[in-house]
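# Only the shape, not the letters, is given here:
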């Protein structure tokens, strides 16, 4: 993969955000969402700017009382659930997660995130219960990525999952370089 993020984000991740957060059940919110994504005329891909505007809109409307980091963490968890229930790949993957090791899950997430157009990810296994993930030119902020990863790890059977973010660099235009350490029992 090149050193820059794709200029497009696949529709399935837009839909995962909308379905996972329950925005479809909120007609007022969906009126605002339609300015960015029309469920009756979906495109195959969307610009990274459209994805970022959608994330910001949903975060602001659904989590007005939470800090940005707390809101993004919960948003990431819901996007993971939305992906597993609204996409063909996610619905096929979900039943297999309990048979997958957490390390294998994080490695699989690497390919999915890159394929989605969200950025680059490299994963190092530090110990049997610890991984270090390096995210480059990433479109989704660190706490959102962590929320999605934590939800996946819990679904795969990991217990007492913890994370901490290291080396955060904002690249502007909603892009980030960061590392996240994931640990579990």
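Looks like it came in fine. Bear in mind that the values here come from a model prediction, so they are computed numbers and not experimental data.
# contacts, neighbours, all on C-alpha from now
Noted.
# Next, residue 177: secondary structure please.
When the structure is reduced to helix, strand and coil (DSSP: H, G, I helix; E, B strand; the rest coil), residue 177 reads as strand.
# so the residue lying closest to it once chain neighbours are set aside is in which element?
For residue 177, the nearest residue in space outside its immediate sequence neighbours is residue 136; the separation is 4.5 Å by C-alpha to C-alpha, 6 or more residues apart in numbering. Using DSSP states H and E, residue 136 maps to strand 130-138.
# packing partners for that strand?
Contacts of strand 130-138 with other secondary structure elements, assessed using 3 or more C-alpha pairs under 8 Å, 6 or more residues apart in numbering; DSSP states H and E, are made with strand 120-127, strand 175-183.
# try it against this one:
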């Protein structure tokens, strides 16, 4: 996920690892608040959804639900969703009492889907990684163990946290999540 000083828009890339049960689904759904007709500036807009080889995956994004559809014999193991937008909720973008710009993940109990493609239900659990590209002066804190912090070009830095314990999205606190792993048991 990429954050900016000068705007509230976030750019996201979520990679989902899917484990299918035998004779299971040809489609499944994820939650993600979409841009609304009454305010196109708020909500997330999907740019594309691909498999690990870059092949486009058919999807619809209606009523805050992404429905992914694929051939029963060609179920993608990894799904990459590129999206951007301004979160209405869940990821709070504001200034603290010292007037410092902050991004705070407040996903309780099911508000992660305002900024993150996921199955946003308290009973679902997944492992995750938080990879954040932000201005260099930001301090990034997230769920998991810090794996990397490196300086990039243009006064940016990359911070990477990894959590190998399956968690509900409501407690995946931190700033961003760029990889989620789900087990999809049923057809939708």
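Nice, I can see it. Computed from a prediction, not measured in an experiment: that's the story for all the values here.
# quick one: TM-score?
For this chain pair, the superposition-based TM-score is 0.33 by TM-score structural alignment, normalised by the length of structure 1; 105 aligned residues with a C-alpha RMSD of 5.2 Å.
# The residue nearest to residue 177 of structure 1: what's it in contact with?
If a contact means C-alpha atoms under 8 Å, 6 or more residues apart in numbering, then residue 136 of structure 1 has 119, 120, 121, 176, 177, 178 as its contacts.
# list the helices and strands the longest helix along structure 1 packs on?
Secondary structure assigned by DSSP state H gives helix 68-86 as the longest helix of structure 1. Using 3+ C-alpha pairs under 8 Å, 6+ apart as the contact definition, the elements that helix 68-86 of structure 1 packs against are helix 11-20, helix 48-62, helix 88-93, helix 142-155.
# Same list (the contacts of residue 136 of structure 1) but as TSV, adding distance to residue 108 of structure 1.
As requested, these are arranged in TSV below (distance: C-alpha to C-alpha, whole Å):
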residue	distance to residue 108 of structure 1
119	14
120	13
121	10
176	21
177	20
178	19
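# what would these look like in CSV with distance to residue 144 of structure 1 and neighbour count?
Shown next, in CSV, are these (distance: C-alpha to C-alpha, whole Å; neighbours: other C-alpha atoms under 10 Å):
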residue, distance to residue 144 of structure 1, neighbour count
119, 13, 26
120, 15, 23
121, 14, 22
176, 12, 20
177, 13, 21
178, 12, 19
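# Regarding structure 1, what is its longest strand?
strand 162-172 (DSSP state E).
# residues in contact with that strand?
Strand 162-172 of structure 1 is contacted from outside by 137, 142, 146, 150, 176-184, using C-alpha under 8 Å, 6+ apart.
# the inter-axis angle of that strand versus helix 142-155?
Per axes from the mean of the first three to the mean of the last three C-alpha atoms, to 10 degrees, the angle that strand 162-172 of structure 1 makes with helix 142-155 is 150 degrees.
# So for strand 162-172 of structure 1, what gets flagged as buried?
For strand 162-172 of structure 1, burial by neighbour count (16 or more other C-alpha atoms under 10 Å) applies to residue 163.
# List just the one of the helices and strands packed on helix 68-86 of structure 1 that sits closest to residue 69 of structure 1.
Judged by C-alpha to C-alpha, the one of those that comes nearest to residue 69 of structure 1 is helix 142-155, at 5.7 Å.
# residues making contact with the closest one?
Counting contacts by C-alpha under 8 Å, 6+ apart, the residues outside helix 142-155 of structure 1 that touch it are 69-70, 72-81, 97-98, 102, 105-106, 109, 161-163, 165, 176, 178, 180.
# quick one: residue 167 of structure 2 from residue 160 of structure 2, how far?
Residue 167 of structure 2 sits at a distance of 17 Å from residue 160 of structure 2 (criterion: C-alpha to C-alpha, to the nearest Å).
# now residue 47 of structure 2
Using C-alpha to C-alpha, which is the criterion applied here, residue 47 of structure 2 is 23 Å from residue 160 of structure 2.
# Who are the contact partners of residue 121 of structure 1?
Residues touching residue 121 of structure 1, when contacts are defined by C-alpha under 8 Å, 6+ apart, comprise 110, 111, 113, 114, 133, 134, 135, 136.
# can you check residue 80 of structure 1 too?
Contacts of residue 80 of structure 1 (C-alpha under 8 Å, 6+ apart): 16, 20, 148, 149, 151, 152.
# which of those lies closest to residue 125 of structure 1?
residue 149 (14.8 Å).
# Specify the angle between the longest helix of structure 1 and helix 48-62 in degrees.
Going by the same axes, to 10 degrees, helix 68-86 of structure 1 makes 110 degrees with helix 48-62.
# Much appreciated, bye for now.
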